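A.B. asks: mind looking at a prediction? Sequence and model below.
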Amino acid sequence: MTRIVVGDIGGTHARFALATLDGEGRPALGPMKRYRTREYPGLEAAWARFAAEAGEPLPRDAALAVAAPIEGEVLRFMNSDWRIPRFEIAGALGLERLTLLNDFGAVAHAVSALGEGELETILGPAALPESGAISVMGPGTGLGVAILARRGADVTVIETEGAHIGFAPLDPEEEELADTLAARYGRASIERIVSGPGLIDIYAHLGGAGDYQASRAGDLWSAAIDGSDAIAAHALDILVRCFGAAAGDLALAHGAMGVAITGGLANRIAHLLRTPMFESRFTAKGRYRERMQRTAVMLSTYPEPGLLGAAIAFQREHFD
């Protein structure tokens, strides 16, 4: 048995847990601790807090899933001021072995190990394909996108920045939204719409009266989901339609016959993902409509896929 620290370091929260690995089966996770990134100057400070609350000395091995491309000397978050010195962080944290991977790369590792009852059907067949490519995606502080490729027992995870491809509006309302976002940010990407903060931008574009900042995105999501704010509800409808279109486009680009959608926000709007708003946009791919109708779209209900996936990635790197 091997014990390691696992972390899922996002733009809003840093999550940590201890994991037990036996080198063969699915790792077992201990209780999760979650810290708001804006309350800490960087990873080392949040790590120190976890170490103080762990109740035991931390293992000297770790796997950290980071919401940033794993490249260059410094890992730079798109939705946080945190920076991680890639080749120095293991020493700074007192680690002997460290696996660093993209956060949605970790989620894809987790999806590869999910069992019955941890995936629910949204569209199409009732199971992800056993072989071939699966697109893994989910909205949060940003939009994560990765590819899971399976060939028998062999599993390959490809980390991507697919969320940052250009947004393709499909009606006049979306064209106006794209113009607004481009004027504000310089360009309109999928992530600017299909994400937690994206709902705020859509709401503001529609003339919503509420003063919602990024720190209060959860309040706007609640108002949109329960319908207490009609403009927020309309903004969420637009987000869901755009998510459906983007999910279908990404699946085609990846050559995937399966899509796994993950994350807390996606689970909060599962009822909307099962409506024609999402399905019609996902399948509206012209000559490829029939293919999209045969593509399995599943929702992961596992609560902490980033932590589980980080543990699985460490196990595959060091024990397989």
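C.D. replies: It's in. These numbers were taken from a predicted model, which means no experiment stands behind them.
A.B. asks: when you work out contacts or count neighbours from here on, use the C-alpha atoms and nothing else.
C.D. replies: OK.
A.B. asks: ok, residue 29 touching residue 18?
C.D. replies: Yes: the pair residue 29 / residue 18 is scored as a contact, 6.0 Å apart, by CA atoms under 8 Å.
A.B. asks: and stretch 52-61, which residues are buried?
C.D. replies: 54, 58, 59, 61 (16 or more other CA atoms under 10 Å).
A.B. asks: could you dump the residues you listed to JSON lines with secondary structure?
C.D. replies: Formatted as JSON lines, the buried residues of stretch 52-61 follow (DSSP: H, G, I helix; E, B strand; the rest coil):
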{"residue": "54", "secondary structure": "coil"}
{"residue": "58", "secondary structure": "coil"}
{"residue": "59", "secondary structure": "coil"}
{"residue": "61", "secondary structure": "strand"}
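A.B. asks: out of those, flag the one nearest to residue 208.
C.D. replies: Using CA to CA, residue 54 comes nearest to residue 208 of those, at 43.3 Å.
A.B. asks: do you know how far the closest one is from residue 63?
C.D. replies: Separation of residue 54 from residue 63 (CA to CA, to the nearest Å) stands at 16 Å.
A.B. asks: check residue 275 too.
C.D. replies: 37 Å.
A.B. asks: and if you look at residue 142?
C.D. replies: 21 Å.
A.B. asks: do a quick rundown of the helices in the stretch 201-320 of the chain.
C.D. replies: Along the stretch 201-320 of the chain, counting by DSSP state H, counting those that start in this stretch, helices occupy 217-226, 230-254, 264-268, 270-273, 276-283, 289-293, 305-318.
A.B. asks: and these as TSV, adding distance to residue 94?
C.D. replies: Shown next, in TSV, are those (distance: least, CA to CA, whole Å):
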stretch	distance to residue 94
helix 217-226	36
helix 230-254	38
helix 264-268	32
helix 270-273	41
helix 276-283	46
helix 289-293	48
helix 305-318	17
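A.B. asks: next, the one to line up against it:
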Amino acid sequence: MRIVAGDIGGTHARFALAGLAPGRPPRLGEMRKYRTRDSAGLAETWARFAQDCGGSLPDAASLAVAAPIEGDTLTFMNSPWRLDRFGLKAELGLDKLLLLNDFGAVAHTISMTPGEEFTAICGPGDLPEQGIASVIGPGTGLGVSLLDRRSGVSVIETEAAHIGFCPLDPEEEELADFLIARYGRASVERVVSGPGLIDIYQFLGGGGAPDPNQAGLLWDAAIAGSDPLAGRALSILVRAFGAAAGDIALAHGAMGVALTGGLANRIAHLLKSPPFEARFTAKGRYRERMQRTPVRLLTFAEPGLLGAAVAFQREFGA
């Protein structure tokens, strides 16, 4: 059968047609990407996708969304979009619809991805085949989920990105104060995310008004080294990422961490550097455990889309 697989984040909505067959992994067609700020909501973007596909779509869909799957209305933390959880199937003209958190979808992809699709960041060995792995990735926000393979495959969607940011040196203490003054609270996501780089840059004295839409330009400059202050901001973000990834792994009881997403892949060389690993393993009496915990970076380009299709297959036996 064919379904629509969707990955709807704070900045982009991605869609692809997926072919499902029992006992075989989903096959994704061409991915189409739309900026969320260019549409009033999902229905309008859905109609654009249908038009781009020739005017008609399958009557089944699996949508991974950057929002907690709870209540009557799904509320995005990094987008003005809102989804009517129980009315969406009728609104889109579907017979079957699965809604799941976007990083729940990514964890479904991790569960079936071979080792060659990962690159080593730190720690020995591969992700545990029978244990728990934390799945973490920065983007417009910070996605976090838990993959439990102790008995079959179980995915737990979390909002761990919104735990408090824990400063580990005087500079980070000042950064936390800066974020609290701006937002009322300093969470990990305020630091370890695409827009987080803007806040760190401005904390260091970089000019400009807060504008998440300009995050891409700042990331380009930081990675290229064309703006030394942006590079310094990125080094703070990488250290904070390492510390947060280690804390999340401990909270999950994980013996493996999968990092994902376009931003993480763009800074893979920095994630492999000593500052990330030093912060990841600096957990006091649990340092030796963290040194044994493999951190791997998923290189597959569209894990949210594939994971949405995998989750539908598992849910409906397609």
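C.D. replies: Thanks, I have it. Small disclaimer: the values here were computed from a predicted structure and weren't measured.
A.B. asks: before we move on, back to that, most packed of the helices of the stretch 201-320 of structure 1?
C.D. replies: Of those, the one with the most neighbours on average (mean count of other CA atoms under 10 Å) is helix 305-318, at a mean of 25.
A.B. asks: who's in contact with residue 160 of structure 2?
C.D. replies: Residue 160 of structure 2 is in contact with 143, 144, 145, 248, counting by CA atoms under 8 Å, 6 or more residues apart in numbering.
A.B. asks: so what corresponds to it in structure 1?
C.D. replies: Here residue 160 of structure 2 is matched to residue 162 in structure 1, going by TM-score structural alignment.
A.B. asks: which residues touch the lengthiest strand in structure 2?
C.D. replies: The single longest strand within structure 2, with elements called by DSSP state E, is strand 12-21. Outside strand 12-21 of structure 2, the residues that touch it by CA under 8 Å, 6+ apart are 1-8, 26-36, 45, 49, 305, 309, 313, 318.
A.B. asks: return the subset of the residues you listed lying in helices.
C.D. replies: 45, 49, 305, 309, 313 (DSSP state H).
A.B. asks: roughly how far does the corresponding residue of structure 1 for the third one sit from residue 15 of structure 1?
C.D. replies: Okay, so that is residue 305 of structure 2. Aligned by TM-score structural alignment, residue 305 of structure 2 pairs with residue 307 of structure 1. Remark: distance between residue 307 of structure 1 and residue 15 of structure 1 (CA to CA) = 8 Å.
A.B. asks: between those two, what contacts are shared?
C.D. replies: What both residue 307 of structure 1 and residue 15 touch, as defined by CA under 8 Å, 6+ apart, is the set 7, 8.
A.B. asks: between the ones in helices among the contacts of strand 12-21 of structure 2, which is nearest residue 242 of structure 2?
C.D. replies: residue 305 (26.3 Å).
A.B. asks: where exactly do the strands run in the stretch 51-200 of structure 1?
C.D. replies: 61-66, 74-76, 83-85, 97-102, 119-123, 132-139, 143-151, 154-159 (DSSP state E, counting those that start in this stretch).
A.B. asks: and the ones you listed: which comes nearest residue 268 of structure 1?
C.D. replies: Here strand 132-139 is closest among the strands of the stretch 51-200 of structure 1 (CA to CA), at 11.0 Å.
A.B. asks: mean offset of that closest one relative to structure 2 (after superposition)
C.D. replies: Compared with structure 2 after the fit, strand 132-139 of structure 1 shows a mean deviation of 0.4 Å (mean CA distance after the TM-score superposition for structure 1).
A.B. asks: tilt between that strand and strand 154-159?
C.D. replies: 40 degrees (axes from the mean of the first three to the mean of the last three CA atoms, to 10 degrees).
A.B. asks: packing partners of strand 132-139 of structure 1?
C.D. replies: Packed against strand 132-139 of structure 1 by the contact rule (3 or more CA pairs under 8 Å, 6 or more residues apart in numbering; DSSP states H and E) you find helix 103-111, strand 143-151, helix 230-254, strand 256-261, helix 264-268.
A.B. asks: and the ones you listed as JSON lines, adding distance to residue 185 of structure 1?
C.D. replies: Putting those into JSON lines (distance: least, CA to CA, whole Å) gives the following:
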{"stretch": "helix 103-111", "distance to residue 185 of structure 1": "24"}
{"stretch": "strand 143-151", "distance to residue 185 of structure 1": "16"}
{"stretch": "helix 230-254", "distance to residue 185 of structure 1": "18"}
{"stretch": "strand 256-261", "distance to residue 185 of structure 1": "26"}
{"stretch": "helix 264-268", "distance to residue 185 of structure 1": "23"}
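A.B. asks: and the ones you listed: which comes nearest residue 286 of structure 1?
C.D. replies: helix 230-254 (11.4 Å).
A.B. asks: in structure 2, what stretch matches the closest one?
C.D. replies: Against structure 2, helix 230-254 of structure 1 falls on residues 228-252 (TM-score structural alignment).
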